[in-house]
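Enquirer: just a sequence and a predicted model for now, questions to come.
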Amino acid sequence: MMGAAAAAGATGGAALNVNPIRNPNQANLDFNIPGDHHDLLHHNQVGTVIVWESQAAKAWHKIEPGQAPAETRVFLEGLSGLNDTYFTVNEFKGWHLQRLLKSLRACFVDIDLGRAATRYDLDEAIERLHEKAMPAPNMVVFSGRGLHLYWILKHTPALVLPVWQAVEGALIKALADFHSDSKARDCTRLLRLVGTKNSKTGGGVRGLVLDGQPWNFHQLTDEVLGHRPERPVRQVRSFEAAQVKRGIHPRATNFRRWHLVLSDLHQIGRHHGQIPEGFRNEFLFLGSVALSWFASPESIADEVIDLAKLYCRGLPEAEAEAAASQSIARAKKSIGGEKEMWQGESKDPRYFFKRETLWERLEPLAAPVVRSLRAIIPDGVAAEHKRECDKARWDDENTGKGYRVGNAEKVAQAQSWRADGMTQREIAGNLGVSQRTISTWLGA
């Protein structure tokens, strides 16, 4: 719900008319109305957008997907001129937590210059992206102390978060020598809202549309991470090639692994209802380890506290934060570019436990649901999974349902995207198959 005072004091405004064709030579379009910023990122909104007034009101607001567009614009325009007001780049199921992610709407880079940015700074950023063979952003926000670069996405379901994380990291790294903020890389991030003010400089926050056509996420992934190798037709004998066949970009496999660990922890938590007291610290610690590969160091504590509220009721927040403290410290080192030596090799300082270690630490909790887990599993179950995958890769028999076993995961993904409102054409583009194939898989 929105603040009544803000809504009552606002006046309506016409929506920004953006050129729907991607054209690098199109005229740039300035905008400074909060409603335009929302409409560019959250067109056809499917999840909750969170707004944060951090100054006088210190109030949180929710813009729900079913809300009338006119009401949304009236509310947002009531925020014009306020100091330090932010909103979520992506959309959620009620609140901005990783587990509640509903729709990915943009990749972004926060460039902190410590001063008001100019068009020259933007040109410099785009030139550096060009030098690194990276695509230019669709939109830029002059934040008062730098630039927020946006690569706007069509509605992209949360299940591709591991790949989104890899794309996000690659864009930030490409601008590392141009003051990109390496901490601003989490899907729950809030960024400054156009039309408000930066209290540190007193300057207004304004936007500039460079290209109004949102990216298809599959296409942006290929532009940023490189095109996937050709999918093997028959045998797949490497982990990387297997991931390609399953639709996972090779550069995103590490993020996918920890995403599966976090998913397994939720599966374990749901089974037990509440984690027994002797296992709570271990459960939350491993949750913080998994989150350190997705969340910013500043947000890990909030995510772990949420995990505790779900499955460790009654545990003081201070104890949940303590369980996450080492993971947070290591995440900060990683963000700062530090490395640690391990067995003669330079490694990322974040914890990276082997599958066997995860199982040893959580076996009593995980054993009752081991058949439904993907990452926290013993050797025997891992071997079974491998045999099943090998059978699907090498035999790839038909299921009798219009698709082969090897495509089962893609079919499930297509069904999920379709349920979220994505068109068959968009699904086909994301999965790299024909629209006719998608129609067959969906039984249309």
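Expert: Looks like it arrived, so ask away. Note that the structure is a prediction, hence the values are computed from the model and not measured.
Enquirer: CA only for contacts and neighbour counts going forward, please
Expert: Will do.
Enquirer: would you map the strands across this protein?
Expert: 29-31, 49-53, 59-63, 85-88, 91-92, 101-112, 139-142, 146-157, 190-192, 206-209, 340-342, 345-347 (DSSP state E).
Enquirer: burial measure for the spatially closest residue to S143 that is not a sequence neighbour, as a count.
Expert: Nearest residue to S143, sequence neighbours excluded (CA to CA, 6 or more residues apart in numbering): V205, at 5.0 Å. Using other CA atoms under 10 Å, V205 has 28 other residues around it.
Enquirer: V205 touches G144, doesn't it?
Expert: Yes - at 6.0 Å, V205 counts as touching G144 under the criterion of CA atoms under 8 Å.
Enquirer: between those two, which contacts overlap?
Expert: Common neighbours of V205 and G144, counting by CA atoms under 8 Å, 6 or more residues apart in numbering, are K197, N198.
Enquirer: residues near the closest residue in space to W417 that isn't next to it in sequence, how many?
Expert: Spatially, and ignoring its direct neighbours in sequence, W417 is nearest to P157 (6.4 Å; CA to CA, 6+ apart). Residues near P157, counting by other CA under 10 Å, number 21.
Enquirer: take this one as well and set it beside the first:
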Amino acid sequence: MRPPHQLSLITEPSFYHGVSEAAYVALLARQEDGGMRQQSFRVALLDKVIQAAPRDRDCYLSQAQFMRPNRRAVNLYSLPLLFCDLDPVSRHHMPPEEWRRAVLMVCKDEGIPPPSLIVYSGRGVHLKWILTTPLPRAALPRWNVAQKMLGERFQHIGSDPQARDASRVLRLEHTVNTKTGQRCEVIWVTDGGDGMPIRYPFDVIFDEVAPLAREQLAEERKQRAETQQSPRWHERAALTVVNGGRHGLKLINFQELAWHRLEDLRTLATMRAAQEDGPEPLQGQRMLFLFWSLNFMALSHAVKPASFWMESQALAASLGPEWRYDRSEMSTLYHKTQAYFRGEVVEFDGRKLPPLYTPRNATLIDRFAITDDEQRALRTILSQEEVRRRDAQRKRDMRRKAGAQDRQAYEATAQHRREVARALRSEGMKQREIADQLGVSESAVRHYLK
């Protein structure tokens, strides 16, 4: 017979992990020998798995969803919530009711919407803002910024700066924290009006915690672009390393661009692997893809020094399941990642840049020998010719949407009007009368009759 506590129904994860056959979540459980065991399973099996999870020991569940049964940022699928992990700032134990009051007071003072859920972890609390629509993996840079800013708002009451990443796992409801003997429980639910926890649009949370709303950031970037002057290349200052904070770095710009370039490299690798028939796809190219993918993951804050080698291993497995690479070839990139997260910057021409690699599009196109056809499937790694082609296509689409005819249709209409104008003229009709009947100007009629 199962113990009474094992019969308690776990419902908290179902509020944000929707049913999906394409995504995976990870469950970590402490074993009887004291070790931890991790298993990944499809989200569609969530209810069955968590109800079978042991309740008398530490159990953790991933908060994000992954496209493969591997809990690494490179395999990220979607982000259904924002969260914040709080621990006591001292060894003093705080009961759940004190935590609830402290959190809601901070939300009121800081102007932050209250969390959808407050979960007591047996020692601290997990704050969770469930999103109206899960964010796709492409939005990870903005999600990371929101996570960082949320953590900073709660830092004075114990926010853990190391527990903000997308691959994070948090304690599962109704399981025991073996360090304290306390059970993990939901202690607060903000009602959304339908008896369920409230859900927030991501932009609402982001604009509340960001120093400037997204529209203001866009306007500031536009103003800087209009006033910035680019000196000649031989007038630019030499590179100098500056120790200290990352003040001046365009965090959102760098992170978003780096993440989109990572996505382009994944798309490129998938296309090239599909074109090869051999048992080892991307032969001779895998180290190139691994190096630059990790560089862009670090720039986007999807990988940090502590997770660098684990993410590297997961990414290498996606490029070739049996492929093994030499760690020494990645050591320079690892040290640059450490410098980046220590806050070092490179000052160049009055700008502050990260110590990681920030290549131009032309450099990447040359290194990967990206063809014009391959560029058609990419988002950011584009030549100037491809950029101009897309701009021309975008303008054509806008003209069609506004009601303008394409060239072929326009010429067919003009030919028809010429024939009608000449026929009416042969019947003795005046040019003004022909213009009125065709709905065009007299000068157009004169042109038709030439």
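Expert: Perfect, I can see it now. On a predicted model such as this, the values are computed, not experimentally measured, just so you know.
Enquirer: now the TM-score, please.
Expert: The TM-score (TM-score structural alignment, normalised by the length of structure 1) is 0.65; 354 aligned residues with a CA RMSD of 4.0 Å.
Enquirer: sorry, back to before: which one of the strands of structure 1 is the most hemmed in?
Expert: strand 91-92 (a mean of 28; mean count of other CA atoms under 10 Å).
Enquirer: which stretch of structure 2 lines up against that strand?
Expert: Counting by TM-score structural alignment, strand 91-92 of structure 1 lines up with residues 65-66 of structure 2.
Enquirer: I figured R393 of structure 1 hits V236, correct?
Expert: Yes - with contact defined as CA under 8 Å, R393 of structure 1 and V236 form a contacting pair (6.5 Å).
Enquirer: those two: which is more packed in?
Expert: R393 (23 against 18).
Enquirer: gap between that one and V140 of structure 1?
Expert: Applying CA to CA, to the nearest Å, the value for R393 of structure 1 to V140 of structure 1 is 44 Å.
Enquirer: and the helices in the stretch 351-450 of structure 2?
Expert: With DSSP state H, counting those that start in this stretch as the criterion, the stretch 351-450 of structure 2 has helices at 361-368, 372-375, 384-401, 407-426, 431-438, 442-449.
Enquirer: ok, the residue nearest to S143 of structure 1 to L191 of structure 1 distance?
Expert: From V205 of structure 1 to L191 of structure 1 the distance is 11 Å (CA to CA).
Enquirer: cool, E321 of structure 1 as well?
Expert: Between E321 of structure 1 and L191 of structure 1 the distance is 25 Å, computed by CA to CA.
Enquirer: kindly report the same for R418 of structure 1.
Expert: R418 of structure 1 sits 29 Å away from L191 of structure 1, going by CA to CA.
Enquirer: over to A68 of structure 1?
Expert: A68 of structure 1 is 23 Å from L191 of structure 1, by CA to CA.
Enquirer: go on, K200 of structure 1?
Expert: For K200 of structure 1 relative to L191 of structure 1 (CA to CA), the value is 15 Å.
Enquirer: how many residues are close by the counterpart of Y16 of structure 2 in structure 1?
Expert: Alignment note (TM-score structural alignment): Y16 of structure 2 maps to L41 of structure 1. Other residues near L41 of structure 1 number 24, with proximity taken as other CA under 10 Å.
Enquirer: in contact with L41 of structure 1, which residues?
Expert: By CA under 8 Å, 6+ apart, L41 of structure 1 lies in contact with V89, R105, A106, I152, L153.
Enquirer: same deal with A70 of structure 1?
Expert: Contacts of A70 of structure 1 (CA under 8 Å, 6+ apart): G12.
Enquirer: and for the one 10 residues further on?
Expert: Neighbouring residues of S80 of structure 1 by CA under 8 Å, 6+ apart: I33, P34, G195, T196.
Enquirer: so the last one sits right up against F87, yeah?
Expert: No - the pair T196 of structure 1 and F87 does not pass the contact test of CA under 8 Å, sitting 11.3 Å apart.
Enquirer: gap between the two ends of stretch 210-219 of structure 2?
Expert: Stretch 210-219 of structure 2 has an end-to-end distance of 15 Å (CA to CA).
Enquirer: contacts for stretch 215-230 of structure 1, please.
Expert: Applying CA under 8 Å, 6+ apart, the contact partners of stretch 215-230 of structure 1 are 133-135, 151-154, 156, 163-164, 166-167, 170-171, 241, 244, 249-251, 426, 429-432.
Enquirer: tell me what the helix ranked longest in structure 2 is packed against?
Expert: Of all the segments of type helix in structure 2, defined by DSSP state H, the longest one is helix 251-275. Packing partners of helix 251-275 of structure 2 (3 or more CA pairs under 8 Å, 6 or more residues apart in numbering; DSSP states H and E): helix 140-153, helix 286-299.
Enquirer: buried ones in that helix, by neighbour count?
Expert: 251, 254-269, 273 (16 or more other CA atoms under 10 Å).
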